[in-house]
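In: Got a sequence here, can you model it:
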Amino acid sequence: MLRLVEREAPGPGAGEVRVRIVVSGVNPTDWKARAGSRAGQPLPFAEVVPNQDGAGVVDAVGPGVVGLTVGDRVWAYLAAHERPTGTAQEFAILPADRIVHLPDAAGFELGASLGVPAMTAHRALTVSEAGPSRLGPGALDGRTVLVAGGAGAVGHAAIQLARWAGATVITTVSSPEKAALATAAGAHHVVDYRATDATAAIRALAPDGVDQVVEVSPARNAELNARVIANHGSIAVYATDGGGEMTLDVRHHFALNVRYQFLLLYTVGREALTAAAEDIVHAVADGALPVGEDAGLPLTRFPLERAAAAHDAVEAGTIGKVLIDVSAA
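Out: Have a look, this model is predicted:
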């Protein structure tokens, strides 16, 4: 159960900073974590402040921290991973290596929308055998990327990052409303799989197949991916929407040298996280990761005292990004 309490703000320890949180971002993993790793099992800590993502201002710096000073505008990622202190609070004590400078032109709502979605998208776009390990303008020139579920938060970030890096971006959606959001995000081509033959539509756009797939629903889309993937294509799986088991035609995938890459942001390792954070800051500075309905990611906002309602909204499948306004900018 989530409840709002008043506490004294502690000081940061060695290697930590205290951040005055302005906006906290809510992800599906945040409400899922409240149920424990498995039904009926206790949480890892007696009390947890939720939410992995957020943005705000550095308020205090602990011993040994370099590169961060009081007053810096920052965004945070994996704030509550293996820790009891997430971003749904006015002052959060966080490891310095999970804090990233927020470019001056970016608002705190953008900073709080990065983290899990943008870093997951970055990883999905950088695990292909023939693709780049880092993103930037031109990194994906000449490649075709298929983003499954382009109206979701990760899909939205994947569209934006892939287009920024020079890819031709195709995305699949399930309704005209979601198609409009994916188009606003920057997708070159949008396929409504409920209204058309998705295989035929994608093959018409990419006759030689797609080079990379950013996949949210591997079980549901396994057959489609097999039909549209190019030789030496890569399918990056970041979620299990639609079921946790899938069936693959082994001979078909052999023949095309297809790579399936599964990824979980929480266990990808420091090198991948650092690379993602650096490239995302570059993209933000270039204006490539805007949020809001005009940019394809509607924002639904709640005050801190309604954090439980914010979690409920994410659990209910609210389209776009759910944010909690914690304090004044």
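In: hey, let's count contacts and neighbours off CA atoms from now on
Out: Noted.
In: what's the distance between the nearest residue to residue 95 once chain neighbours are set aside and residue 145?
Out: Excluding its sequence neighbours, the residue lying closest to residue 95 (C-alpha to C-alpha, 6 or more residues apart in numbering) is residue 16, at 4.4 Å. Distance from residue 16 to residue 145, counting by C-alpha to C-alpha, to the nearest Å: 38 Å.
In: ok, the two, which is more surrounded?
Out: Between residue 16 and residue 145, counted using other C-alpha atoms under 10 Å, residue 145 has the larger neighbour count: 29 against 22.
In: Quick one: classify that one as helix, strand or coil.
Out: strand (DSSP: H, G, I helix; E, B strand; the rest coil).
In: I'd assumed residue 163 was in contact with it.
Out: No. Using C-alpha atoms under 8 Å, residue 145 is not in contact with residue 163, being 9.1 Å away.
In: what do those two both touch?
Out: Residues touching both residue 145 and residue 163 (C-alpha atoms under 8 Å, 6 or more residues apart in numbering) are residue 169.
In: neighbouring contacts of stretch 299-312?
Out: Applying C-alpha under 8 Å, 6+ apart, the contact partners of stretch 299-312 are 2-4, 26, 30-31, 88-89, 291-293, 320-326.
In: mind listing what's buried in that stretch?
Out: 299, 300, 301, 302, 304, 305, 306, 307, 310, 311 (16 or more other C-alpha atoms under 10 Å).
In: Same question for stretch 169-187.
Out: Buried residues in stretch 169-187 (16+ other C-alpha under 10 Å): 169-173, 178-187.
In: give the contact list for residue 35.
Out: Contacts of residue 35 (C-alpha under 8 Å, 6+ apart): 41, 42, 43.
In: quick revisit: which among the contacts of stretch 299-312 end up buried?
Out: Using 16+ other C-alpha under 10 Å, the buried ones in these are 26, 30-31, 88-89, 291-292, 320-326.
In: So which of those is the closest to residue 136?
Out: residue 291 (19.1 Å; C-alpha to C-alpha).
In: Hmm, residue 284 and that closest one touching each other?
Out: No. Residue 291 lies out of contact with residue 284 (C-alpha under 8 Å); the separation is 10.6 Å.
In: Do a quick rundown of the strands in the stretch 201-329 of the chain.
Out: 210-215, 229-237, 259-262, 299-303, 321-325 (DSSP state E, counting those that start in this stretch).
In: mind checking how far the third one is from the chain centre?
Out: I take that to be strand 259-262. In terms of C-alpha atoms, centre = their mean, to the nearest Å, the centre of strand 259-262 is found 18 Å from the chain centre.
In: Run through the neighbouring helices and strands of that strand.
Out: Where contact means 3 or more C-alpha pairs under 8 Å, 6 or more residues apart in numbering; DSSP states H and E, strand 259-262 is packed against strand 229-237.
In: Equivalent analysis for the first one, please.
Out: The criterion is 3+ C-alpha pairs under 8 Å, 6+ apart, and the helices and strands that strand 210-215 contacts are helix 115-125, strand 144-148, strand 229-237.
In: Please provide the structure for the following sequence as well, for comparison with the first:
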Amino acid sequence: MKAISYTKTGDPDVLRLTERPTPEPGPGEVRVRVTVSGVNPTDWKNRRADRPAFPEVVPNQDGAGVVDAVGPDVRGLEAGQRVWLWEAQWQRADGTAQEYVVLPARQAVPLPDDASFDLGASLGIPALTAHRALTVAETGPSRLSPGALAGRSVLVAGGAGAVGHAAIELARWAGADVVTTVSSPEKARLATAAGARHVVNYRTEDAAEAIRKLFPDGVDLVVEVAPGPNAALNQAVLAPNGTIAVYANNGGEELTLTIRPHMVANARYQFVFVYTVPPEAKEHAVADVSAAVADGALRVGDEAGLPLHRFPLERTADAHAAVERGVVGKVLIDVG
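Out: Alright, predicted model coming up:
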């Protein structure tokens, strides 16, 4: 079978098209014929690590395809079933940038017939991260469903990104009033298409003032992609007992806070790293994201606010480079 792999870390050109034996599923595993592979920032960051985690690595955590073979002791999945994949390459050598991948059955989730493989390959890391960010507030909820966030206000920083897009859609599905910050009119269009009720361009207006006009009592939850640069803004707009859920370090590793205002507000900072989320919370996230897909609440494509950028398998290096330079939208690789 065809696969993309690397044996040393570095620039995208370390990625090579190779031929590998088709793997066989073991107990509790399934083999999936990959149709579409999704690329996330962690994929290129792993590729740029000090050294490979394994002698040979096939990159990419997310994907979608069809179950091709089922190992012993697998229940609920069968050959021919459409699935979306999550964390395929976490602590493993084999990701989704190959024609067939074997992985634990719980990481292959049924994909409804009316949901595209493009959508399936775009879920995984972004949607599970967004779910975690939306469910870490002290006052709950710990699960998402229609009405679960009713009466809550959510600020999504960077609503045109993949996680921001998923956070907007999941928050709206759960009944929240969503405001997002963007840096251009085009990103404002995408965030609006995703479902954000309010969009604030922080380059052309005072974001804190604009958000406070919309929510005089402050926002209950912030889904934060750039905690350092946005620290003052979050302090200015957070409601009492509010939560700032940080899932990325855009803008740098340093975060400086003024203690007293956060203390008085009983504010909570919660850091989110989707790969090490507690197992029960991960199971809930997978189930809730699947329910949102079934409800048609999660969408991809320009008209849905998440433009798709496609590459063939042999151009996986170009796909990684696109994500690394911060292309707006979702980068997908056509595998099968």
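In: what's the counterpart of the residue nearest to residue 95 of structure 1 in structure 2?
Out: Matched across to structure 2, residue 16 of structure 1 falls on residue 29, judged by TM-score structural alignment.
In: any idea how far stretch 133-145 of structure 1 is from the chain center?
Out: For stretch 133-145 of structure 1, the distance to the chain centre is 18 Å (C-alpha atoms, centre = their mean).
In: typed the wrong thing, it's stretch 7-20 of structure 1
Out: Stretch 7-20 of structure 1 sits 26 Å away from the centroid of its parent chain (C-alpha atoms, centre = their mean).
In: The corresponding residue of structure 2 for residue 60 of structure 1: which element?
Out: Aligned by TM-score structural alignment, residue 60 of structure 1 pairs with residue 69 of structure 2. When elements are assigned from DSSP states H and E, residue 69 of structure 2 belongs to strand 62-70.
In: what's the next secondary structure element after that strand?
Out: Next along from strand 62-70 of structure 2, by DSSP H and E: strand 82-85.
In: Structure 1: matching residues for that next one?
Out: Against structure 1, strand 82-85 of structure 2 falls on residues 73-76 (TM-score structural alignment).
In: Give me the residues contacting that stretch.
Out: For stretch 73-76 of structure 1, the surrounding residues in contact (C-alpha under 8 Å, 6+ apart) are 52-58, 98-104, 108, 111-112, 114-115.
In: change it to 7 Å
Out: Outside stretch 73-76 of structure 1, the residues that touch it by C-alpha atoms under 7 Å, 6 or more residues apart in numbering are 53-58, 98-102, 111-112, 115.
In: out of the residues you listed, who's nearest residue 12 of structure 1?
Out: residue 58 (10.9 Å).
In: Show me where structure 1 has its helices.
Out: Ranges of helices within structure 1 are 28-33, 108-111, 115-125, 153-164, 176-185, 198-205, 218-228, 250-256, 270-285, 307-315, based on DSSP state H.
In: Roughly how far does residue 276 of structure 2 sit from residue 96 of structure 2?
Out: For residue 276 of structure 2 relative to residue 96 of structure 2 (C-alpha to C-alpha), the value is 20 Å.
In: Please apply the same query to residue 227 of structure 2.
Out: Counting by C-alpha to C-alpha, the gap from residue 227 of structure 2 to residue 96 of structure 2 is 30 Å.
In: so where in structure 1 does stretch 310-330 of structure 2 end up aligned?
Out: So stretch 310-330 of structure 2 sits over residues 301-321 in structure 1, by TM-score structural alignment.
In: Straight-line length of the matching stretch, end to end?
Out: Stretch 301-321 of structure 1 end-to-end distance (C-alpha to C-alpha) = 8 Å.
In: And stretch 122-140 of structure 1, by the same measure?
Out: End-to-end span of stretch 122-140 of structure 1 (C-alpha to C-alpha): 12 Å.
In: Run the chain-centre distance for that stretch.
Out: With C-alpha atoms, centre = their mean, you get 16 Å for stretch 122-140 of structure 1.
In: Which part of structure 1 matches stretch 279-296 of structure 2?
Out: Counting by TM-score structural alignment, stretch 279-296 of structure 2 pairs with residues 270-287 of structure 1.
In: So for the matching stretch, what gets flagged as buried?
Out: 272, 273, 275, 276, 277, 279, 280, 281, 282, 283, 284.
In: quick one: contacts of that stretch?
Out: Contacts of stretch 270-287 of structure 1 (C-alpha under 7 Å, 6+ apart): 103, 119, 122, 123, 134, 135, 136, 289.
In: Mind checking which of residue 227 and residue 96 of structure 2 has more residues around it?
Out: For residue 227 of structure 2 versus residue 96, neighbours defined as other C-alpha under 10 Å are more numerous around residue 96 (35 against 26).
In: Next one: the counterpart of residue 183 of structure 1 in structure 2 relative to residue 114 of structure 2, how far apart?
Out: Under the alignment (TM-score structural alignment), residue 183 of structure 1 maps onto residue 192 of structure 2. Using C-alpha to C-alpha, residue 192 of structure 2 is found at 24 Å from residue 114 of structure 2.
In: so how far is the first residue of stretch 85-94 of structure 2 from its last?
Out: First-to-last distance for stretch 85-94 of structure 2 - C-alpha to C-alpha - comes to 12 Å.
In: Tell me the buried residues in that stretch?
Out: Within stretch 85-94 of structure 2, the residues that count as buried by 16+ other C-alpha under 10 Å are 85, 86, 87, 88, 89, 93, 94.
In: Contact partners for the closest residue to residue 207 of structure 2 other than its chain neighbours?
Out: Nearest non-adjacent residue to residue 207 of structure 2, counting by C-alpha to C-alpha, 6+ apart: residue 200, 6.3 Å away. Listed by C-alpha under 7 Å, 6+ apart, the contact set of residue 200 of structure 2 reads 180, 181, 182, 207.
In: and the second one, what does it touch?
Out: Translated: residue 181 of structure 2. Residues in contact with residue 181 of structure 2 (C-alpha under 7 Å, 6+ apart) are 156, 157, 158, 159, 199, 200, 201, 202.
In: Show me what it lines up with in structure 1.
Out: That one, residue 181 of structure 2, aligns with residue 172 by TM-score structural alignment.
In: Show me which strand runs longest in structure 2.
Out: Looking across structure 2 with DSSP state E, the single longest strand is strand 29-39.
In: I'd like the distance from that one to the chain centre, please.
Out: 17 Å.
In: what does it rub up against?
Out: Against strand 29-39 of structure 2 from outside (C-alpha under 7 Å, 6+ apart): 24-25, 60, 62-71, 74, 96-105, 117-118, 121-122, 320, 331-336.
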